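*Asks:* Quick check, what structure comes out for this input:
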Amino acid sequence: MLCGVLVEYKLSYFLKKPQKTSLLVSRTWKILAEDEVLWYRLCQEEGYLLDMSISDHSCWKLALKNCRAREHMLKTNWKNRVGAVSQLHYEPGRVLCDVHCCDGVVMAGYSSGEVRLWDTRTWDYAAPVLAAVPGPAGAAALPHVSFVRINSSLAVAAHEDGTVSVWSLLLGREPIHHFQHNQHIQALALAPGGAAVATASGFQVRVESPDDRGFWQTPGTFEIQKLVNFLNLVPDVTGGPVAVAAAEDIVYLLKAEAPGRILHSVYGQPVTCLDVAAHEAAFGIKTFGWLLNEPNQILLYNLETNQCVTKVGNSIGDFSCVNLHSSPPNMLVAGNKDRRHPVRHVWFDSHSLITANIPEEKNPRGSSITEDDPSLHRKYRGVIYSYDFSVDQLAVDSVLPICRSSYDEVSGYNYNIGLAVPYDSI
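*Replies:* Below is the predicted model:
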């Protein structure tokens, strides 16, 4: 404000004496135009380089210019599908079972029972294996992985035999905690910013978390009348963990030491995917076609008011995944089930996108595969794609297989990726 007043004062003074002070005006404006404090504040106001101090750059005018140019290039590349695309490969003969991402780190579980990590932030696609907990005595091999989840500090995997393993990303490959369910695990959740883990087995939802001394305990269990299909923990919650569970056509809000509360229930419309943010939950519903005026959609609910905020999407195929937590405000991205392997996971930031196409069948019939058979056709395996839009180059096939649509369409898709907002907002 002080700088603005000073500029206004000097300008009014110079306008009164234009003939004598024209040179002084130009010189003064040049000094003001090169003021580092002004350019630094302008850069911060536009949302660039927020974690830097004024001494981190010698020319903030140039820094702002470069940031604007980079943002323009990213938006152009997103819209025109220009960039580099890579596949995160695993050895042949294994089927992809589940994928989850956090800040560009990808966690994948396979039919061999192994769990692997990739860090796409450094483009180092070496895939270290996380050591699994040994199975029951006499077991010839690890059961296949049912679910994987990862956040900034922990990684969790659930296997087909009911075993759940928890790793610390800071402490190495060996699990720091594991527990066993007597029945098949239908859903797994990990708090995005904490250490709480939730599992659904049978008709029970169980929450585990470490105390102040690092000892794991069970702060809450919930009995559900139906089998849970999807489970998420609400981020940024004070007090005990809060979970959202989808059981067939009912969505529950579960809080410790409180009875489960029904968030949504419509008979004959099962939930097909689920994700939550701090104050909202988004989930896909399937109509079975008997409601002719309501195609498959994604519903957005407010967790505080229990009210449906909006409905988005208009799809013949089932919505197979939705990302609400890591999306910008008032935006979400969804994957669809209208190809061979549905999109089961989507993660993105300003310059990259990660998608996972996961097969329905983890043990393909008629493929004659053995434990070390390298001949399993890739059409059975599933695939993980990593797209980098900060690379200003065309892919091998000239067009990245995503986000293809015209601007006059309400919504568009290609290869099962559809955006639920105008693309100019990306």
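*Asks:* Please make it C-alpha for all contacts and neighbour counts, starting now.
*Replies:* Fine.
*Asks:* Strands along the stretch 201-350 of the chain, start to end?
*Replies:* 204-210, 216-223, 230-233, 242-247, 250-255, 261-265, 271-276, 280-285, 296-302, 308-315, 318-323, 333-337, 343-348 (DSSP state E, counting those that start in this stretch).
*Asks:* Run through the neighbouring helices and strands of the third one.
*Replies:* For strand 230-233, the helices and strands in contact under the criterion 3 or more CA pairs under 8 Å, 6 or more residues apart in numbering; DSSP states H and E are strand 185-190, strand 197-201, strand 242-247, strand 271-276.
*Asks:* One more, please, to line up against the first structure:
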Amino acid sequence: YTSGEVRLWDTRTWDYTAPILEPIHSPGDAGPQPHVSFVRINSSLAVAAYEDGTVSVWNLMFGREPIHHYQHNQRIQALALGSEGATVATASGFEVKVESPNDRGFWQTTETYEIQKLVSFLNLVPDVTGSPVTVAAAEDIVYLLKAEDPGKILHSVYGQPVTCLDVSAHEAAFGVKTFGWLLNEPNQILLYNLETSQCLKKMGNSIGDFTCVNLQNSPPNMLVTGNKDRRVRVFDLRKSESLCSLYAHQLGVSAVQMDDWKIVSGGEEGLVCVWDQRMGTKLWEMHARHPVRHIWFNSHSLITANIPDEKTPRGASITDDDLTAHRKHRGIIYAYEFSVDQLAVESVLPICRSSYDEVTGYNYNIGLAVPYDSV
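*Replies:* A predicted model of the protein is given here:
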């Protein structure tokens, strides 16, 4: 929160009071807490980076006090937490720092990398044995940061900045933006092999910038992207053309995730859409005021977060000096639970279980997009 609080929510219960994870206070901290810039969580750790360059790490099992704390001299631009295990990477200024506990459980700085440009995206490669591997995108350069090869450049084309980045265990996918003087080379998604550092595939052919890409959570040989041209595209990594292209978000796509058959996308205008990839049809949508900045789902739940771009709105209250944000200036987090406890037959509306025995019937003005009727 902009108040400096970090709260830990348990989405499995509805009456859960979220505890505040306490930062480490130094004796001179009398003023207001610095804003929280980034938060990350995995199955065992929660990490928060603050505006003043401090980073706190909490163990989810051991209560509210941080188990580790470290400081950057400048504002933190990016934060990454390993999907499993206990590795944290942060980028501040021209430095990328990787922290993890040693064999005895004491946290230490595993690696520090000096790079030439300011980092905009930072990811830790999952399922790596040995020392952590980090992928960092800094303007128009993508770095592959390993302990044995600290400054390796994975991709660099002058004047073509990276607009989004995601990594899986063996590959990295990122969007690059061209500035129009190369008319025969539009904006694309590039796929690189992290072991050979070779470009495997160039995908897409879009005038708009690619704003988000999800490779890690996608099915094998698939990835899903969002673009400023309002389209969500699904790519098969064995082909160059998109498998499907879905038009939804008026102000551009800001977050995407897919599984075997459905796609969830969020837009800058605050709309969350659930799509059936096989039919290319929108199944469901939900709207909130602010841009969708986070989407995560599994087989039985969906979590979305609408986060305002303006963090400290003036005039949000009756008096301008009062910075208590009016409700419309606050972000909102939604947690949806799918009907897992019901029988498959019961969880579908009666109108969707039509057997077509009756020729005529009232459809309650519902436009159905469900291909699962028994004919």
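*Asks:* tm score of chain vs chain?
*Replies:* A TM-score of 0.68 describes the superposed chains when it is computed by TM-score structural alignment, normalised by the length of structure 2; 288 aligned residues with a CA RMSD of 3.1 Å.
*Asks:* re the thing from before, using CSV, please lay out the strands of the stretch 201-350 of structure 1 together with mean neighbour count and distance to residue 357 of structure 1.
*Replies:* Converted to CSV, the strands of the stretch 201-350 of structure 1 look like this (neighbours: other CA atoms under 10 Å; distance: least, CA to CA, whole Å):
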stretch, mean neighbour count, distance to residue 357 of structure 1
strand 204-210, 20, 27
strand 216-223, 16, 32
strand 230-233, 26, 18
strand 242-247, 24, 22
strand 250-255, 22, 25
strand 261-265, 16, 28
strand 271-276, 25, 14
strand 280-285, 24, 17
strand 296-302, 22, 20
strand 308-315, 15, 18
strand 318-323, 24, 10
strand 333-337, 23, 9
strand 343-348, 23, 4
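*Asks:* So for residue 126 of structure 1, which of the ones you listed sits nearest?
*Replies:* strand 343-348 (19.8 Å; CA to CA).
*Asks:* Also compute the angle for the closest one relative to strand 333-337, please.
*Replies:* Using axes from the mean of the first three to the mean of the last three CA atoms, to 10 degrees, one finds that strand 343-348 of structure 1 and strand 333-337 are set 160 degrees apart in direction.
*Asks:* elements contacting strand 343-348 of structure 1?
*Replies:* Against strand 343-348 of structure 1 (3+ CA pairs under 8 Å, 6+ apart) you get strand 96-102, strand 318-323, strand 333-337, strand 352-357.
*Asks:* Go through the helices and strands packed on strand 230-233 of structure 1 and name the closest to residue 32 of structure 1.
*Replies:* Of these, the one closest to residue 32 of structure 1 (CA to CA) turns out to be strand 271-276, at 47.4 Å.
*Asks:* What range does the closest one cover in structure 2?
*Replies:* Counting by TM-score structural alignment, strand 271-276 of structure 1 lines up with residues 162-167 of structure 2.
*Asks:* for stretch 163-172 of structure 1, same thing?
*Replies:* Taking TM-score structural alignment, stretch 163-172 of structure 1 hits residues 54-63 over in structure 2.
*Asks:* how about the residue nearest to the spatial centre of structure 2, what does it touch?
*Replies:* When CA atoms, centre = their mean is applied to structure 2, the residue found nearest the centroid is residue 294 (5.3 Å). Applying CA atoms under 8 Å, 6 or more residues apart in numbering, we find residue 294 of structure 2 in contact with 255, 266, 303-306.
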